[in-house]
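**Q** Build me a structure from this.
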Amino acid sequence: MYRVAQVGNVGGEFEIAEREVQQPGPGHVRIAVEACGICHSDDLFVHAAVPGIEFPVVPGHEIAGRIDELGDGTGEKGWQVGDRVAVGWFGGSCGHCTPCRQGDFIVCQNLKVPGWAYDGGFAETVTAPADALARVPDALSAADAGPMACAGVTVFNGLRRSAGRPGDLVAVLGIGGLGHLGVQYAAAMGFETVAIARGAGKADFAKQLGAHHYIDSTGDTPAADALQSMGGAKVILATAGNSAAITAVVDGLSHRGELVVIGADPEPMGINPVQLLMSGRVVRGHPSGTAQDVVDTMEFSALHGIRPMTEALPLDQVNEAYQKMLSGSARFRMVLTPR
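**A** Now for the predicted structure:
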C-alpha cells in the first residue's frame, strides 16, 4: 500500500487515502516520490477547469524521486532501479499526433500531464511513462529538482528560445515563483537583466538574484517608459499572471522586441495591432518543456548555482501547503515531501 493526497470532488479539500501498489506497465516506471512541488496550475485540476478530469484526482507535476520498479522495456532504454529522476508538466507524449511527428513533443495534442492524464506526485509513489523521465544531477536535492521540472524549465526555455542574445536588455516581469528563477537564469545567460515588480522594497532582493536594474511598477515612471530610457528591452519575460501588468510593459519593448508570456491569466491582454506593427514586435506564448529540456534546465542550474526558493511540508500537511501556495504567503515554491 502507498498513500496519496487526493481531492474527492470539484474544489474539495485534500484527504489522505491508500492505494494498492501496482506493477508498472510496459514502457513505464514506478517512482518513489521524494519531493513534489505545488504549482498554481494544479488548481486547474482540483477545480476541473480543464476537460477530462476524473475524481478523485491526485495532482502534482513537479515530481522528483528514485525509480522503484521498472516496467517491461524500460531497462533497455537505460533506466535502472535507484536512478534519480524528475517528471514535470511533460508527463509523456502520444508519439502519433502531428506535433509529435514533427518532433514538437511539448505541444502534443494528447499530452500526458501528471495529475490530469494519470495520478500525480502528491503521493508516496507515482507511475509514469519512461519518455517523461529527466535524470537529476547529483548537485540538486529532490526539493530543488521537483520545481525545476515545471517552473524552472518553463522560465529557462522561455529565455533560451527567445530573441535575446548575450548582452541584450532583457526584462523579467514579476519576481515570484517563476520570476525569481527567471532573473537568475537571465543573468547567468549573459543578458543585461531588468527585474520589474511592485514596490521599491524589492530592489535589494532583485539585485541579490542577479538583476542589473530594478523597476518599481508602482513608481512615478511607468515601467514601459523606464525600459525605453534604457534603450528598450529586446525581450520581456512575463512571469506575472496578470494581464493588466503584462499590457502595461509592452511599449517597453525595443524594435523587433519579443514579449514571451508564461504567466497564465484568463483575462485578455489589452494590446492593439499598432503597438506590434510599427516596431515589428512579437508576442509569443511559451509552454513548459520536454524531459530533455528539464535535464538541460537542471544541469544549467547545477552549473550556475541556481536554485528555487522553497518551503517543504510533509504529505499529511497538504491542505496547509496548498493554501499557502494559493495565498502567496509561502516562500516562492511550496514542496511536499511524502517520504
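
**Q** from here on, contacts and neighbour counts on C-alpha atoms
**A** OK.

**Q** V81 and V87, how far apart?
**A** Counting by CA to CA, to the nearest Å, the gap from V81 to V87 is 16 Å.

**Q** Which one's more surrounded, those two?
**A** V87 (38 against 14; other CA atoms under 10 Å).

**Q** how near is the residue nearest to that one when sequence neighbours are not counted to F205?
**A** Closest residue in space to V87, ignoring its immediate chain neighbours: I63 at 5.1 Å, by CA to CA, 6 or more residues apart in numbering. If you measure I63 against F205 using CA to CA, the figure is 28 Å.

**Q** cool, G146 as well?
**A** For G146 relative to F205 (CA to CA), the value is 23 Å.

**Q** L111 now?
**A** For L111 relative to F205 (CA to CA), the value is 37 Å.

**Q** With A134 instead?
**A** When distance is defined by CA to CA, A134 is 31 Å away from F205.

**Q** In terms of packing, which of these two has more residues around it?
**A** Comparing A134 with F205 by other CA under 10 Å, the one with more neighbours is A134, at 23 against 14.

**Q** quick one: contacts for the more buried one?
**A** 85-87, 291-292, 294-295 (CA atoms under 8 Å, 6 or more residues apart in numbering).

**Q** Now these in TSV, please, with extra columns for distance to C94.
**A** Output for those, formatted as TSV (distance: CA to CA, whole Å):
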residue	distance to C94
V85	21
A86	19
V87	16
A291	14
Q292	16
V294	19
V295	20
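
**Q** out of these, which is most surrounded?
**A** Result: V87 is most packed of the contacts of A134 (other CA under 10 Å), 38 neighbours.

**Q** dump the residue contacts of that residue.
**A** Applying CA under 8 Å, 6+ apart, the residues contacting V87 are 61-64, 128, 132-134, 146, 149, 291.

**Q** next one: H213
**A** Here H213 is in contact with 193-195, 207 (criterion: CA under 8 Å, 6+ apart).

**Q** May I see those residues arranged in JSON lines, with secondary structure as well?
**A** Shown next, in JSON lines, are those (DSSP: H, G, I helix; E, B strand; the rest coil):
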{"residue": "T193", "secondary structure": "strand"}
{"residue": "V194", "secondary structure": "strand"}
{"residue": "A195", "secondary structure": "strand"}
{"residue": "K207", "secondary structure": "helix"}
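
**Q** List just the nearest of those residues to G37.
**A** Nearest to G37 among these is A195, at 24.1 Å by CA to CA.

**Q** and the closest one, how many residues sit next to it?
**A** Per other CA under 10 Å, the neighbour tally for A195 reads 31.

**Q** my guess is it contacts I175, does it?
**A** Yes. Assessed by CA atoms under 8 Å, A195 is found in contact with I175 at 7.1 Å.

**Q** next up, for comparison:
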Amino acid sequence: MNATYRAMQVTRPGVLELVERPTIAPGIGQVLIAVEACGICGADVGDIEGADPALQPPRVPGHEVVGRIAALGEHVPSLWKVGQRVGVGRLGGPCSECVQCRQGHFQLCQHQPFVGATCDGGYAEMMLARASGLVSSPDELLAEEAAPLLCAGIATFNALKKCGAQAGDTVAIIGIGGLGHMAL
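**A** You can find the predicted model right below:
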C-alpha cells in the first residue's frame, strides 16, 4: 500500500484543490477503501460551496462511493474482507448505541457521519469508512454504474417503496434528472 494518496479537498468555500495526503490506517470499526468510483450529487455542491474551514479541517466531498477494502481496523465484522467490493452512501454508518439506533431507527442515528460533509468522502483514491455504513457491491456491476445507486438510487427506491405503489401500478415520474432516471 502506498504511503500517500491523492484527494480533491475543499480548501475554502467553492474551491477544490488536488492534494496528497498520508494514508491512514483504519481505526476501530473502520475500513480503508481503495476508491474505484464516486458519483457526483447535488448535495456535494452544497458541501463544497458551504464548507467552513474555520469549523472543520479541509474536507474531501463525495458520498456515492464504490471501491475495494484495502485494510480492516479492529472489531470489523467478519463478513468484510480485504479485497471485497463495497459501497458507501451519504449516511456513513450508525453507532448502534444511541436511542434511535436501539429503537431500530438507524437512519436517525445521532452519531452517524455524513460522508463528504462531516467526514471525508470519495473524491479521493482512498477513504476511511465505518464498517456499519458499508454495503456489498457485486463485481458484475461496473463501479461507475453502482456509485449513483448509493444516493440517487436509494432516494428513489425509498420514495417508490413508501408511496404504496405495487408491481404493475402506474406512477408518474416528473423530470428525468438525477433521480428521475433512477425511478424509470
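
**Q** sorry, back to before: in JSON lines: the contacts of V87 of structure 1, plus distance to H180 of structure 1 and secondary structure.
**A** JSON lines is the format used below for these (distance: CA to CA, whole Å; DSSP: H, G, I helix; E, B strand; the rest coil):
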{"residue": "H61", "distance to H180 of structure 1": "20", "secondary structure": "coil"}
{"residue": "E62", "distance to H180 of structure 1": "17", "secondary structure": "coil"}
{"residue": "I63", "distance to H180 of structure 1": "20", "secondary structure": "strand"}
{"residue": "A64", "distance to H180 of structure 1": "21", "secondary structure": "strand"}
{"residue": "A128", "distance to H180 of structure 1": "29", "secondary structure": "strand"}
{"residue": "A132", "distance to H180 of structure 1": "26", "secondary structure": "helix"}
{"residue": "L133", "distance to H180 of structure 1": "25", "secondary structure": "coil"}
{"residue": "A134", "distance to H180 of structure 1": "23", "secondary structure": "strand"}
{"residue": "G146", "distance to H180 of structure 1": "16", "secondary structure": "helix"}
{"residue": "A149", "distance to H180 of structure 1": "15", "secondary structure": "helix"}
{"residue": "A291", "distance to H180 of structure 1": "22", "secondary structure": "helix"}
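
**Q** of those residues, which stay in contact in structure 2?
**A** When you map these onto structure 2 and apply both residues aligned by TM-score structural alignment, their matches' CA atoms under 8 Å, the shared contacts are 61-64, 128, 132-134, 149.

**Q** ok so, going back, what residues are shared contacts of A195 and I175 of structure 1?
**A** 183, 206.

**Q** can you tell me how far the most centrally placed residue in structure 2 sits from A129 of structure 2?
**A** Closest to where the C-alpha atoms of structure 2 average out (CA atoms, centre = their mean) is G89, at 2.8 Å. As judged by CA to CA, G89 of structure 2 and A129 of structure 2 stand 10 Å apart.

**Q** ok, back up a step: which PyMOL command selects the buried ones in the contacts of H213 of structure 1?
**A** Filtering these down to the buried ones (16 or more other CA atoms under 10 Å) takes a single PyMOL command:
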select buried, resi 193+194+195+207
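
**Q** so can I have CSV of the contacts of H213 of structure 1 showing distance to L181 of structure 1?
**A** As requested, the contacts of H213 of structure 1 are arranged in CSV below (distance: CA to CA, whole Å):
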residue, distance to L181 of structure 1
T193, 12
V194, 13
A195, 11
K207, 13
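
**Q** just the contacts of H213 of structure 1 now: which is nearest C100 of structure 1?
**A** Nearest to C100 of structure 1 among the contacts of H213 of structure 1, with distances taken as CA to CA, is T193, at 34.3 Å.

**Q** so G89 of structure 2 makes contact with V115?
**A** Yes. Using CA under 8 Å, G89 of structure 2 is in contact with V115, at 7.0 Å.

**Q** so what sits against both of those two?
**A** What both G89 of structure 2 and V115 touch, as defined by CA under 8 Å, 6+ apart, is the set H63.

**Q** hmm, back to that, for the kept ones among the contacts of V87 of structure 1, work out which two are farthest apart.
**A** By the measure CA to CA, A128 and A149 form the most distant pair in the kept ones among the contacts of V87 of structure 1, at 13.9 Å.

**Q** Name the residue in those two with the higher neighbour count.
**A** Taking other CA under 10 Å, A128 of structure 1 and A149 do not tie; A149 has more neighbours (34 against 25).

**Q** list the contacts for the more buried one?
**A** 61-63, 86-89, 294.

**Q** swap the cut-off to 7 Å and go again
**A** 62, 86-88, 294 (CA atoms under 7 Å, 6 or more residues apart in numbering).

**Q** Next: L16 of structure 2.
**A** Per CA under 7 Å, 6+ apart, neighbours of L16 of structure 2: 8-10.

**Q** Okay, and which of those residues map to helices?
**A** Judged by DSSP state H, helices contain none of the contacts of L16 of structure 2.

**Q** Okay, buried residues for stretch 26-33 of structure 1 please.
**A** Buried-residue list, stretch 26-33 of structure 1, by 16+ other CA under 10 Å: 27-33.

**Q** typed the wrong thing, it's stretch 56-68 of structure 2
**A** Across stretch 56-68 of structure 2, burial judged by 16+ other CA under 10 Å covers 58-68.

**Q** Among those, which one lies nearest to V99 of structure 2?
**A** Out of the buried residues of stretch 56-68 of structure 2, the member with the shortest distance to V99 of structure 2 (by CA to CA) is H63, at 25.2 Å.

**Q** OK, contacts around that closest one?
**A** H63 of structure 2 touches 88-90, 115-116, 121-122, counting by CA under 7 Å, 6+ apart.

**Q** Which position in structure 1 pairs with it?
**A** Matched to structure 1 by TM-score structural alignment, H63 of structure 2 sits across from H61.

**Q** Please name the nearest non-neighbouring residue to its match.
**A** Nearest to H61 of structure 1 is G88, by CA to CA, 6+ apart, at 4.8 Å.

**Q** shouldn't the one you found be in contact with E62?
**A** Yes. Taking contacts as CA atoms under 7 Å, G88 of structure 1 lies within contact range of E62: 4.8 Å.

**Q** Three-state assignment for I67 of structure 1, please.
**A** From three-state DSSP, the assignment for I67 of structure 1 is strand.
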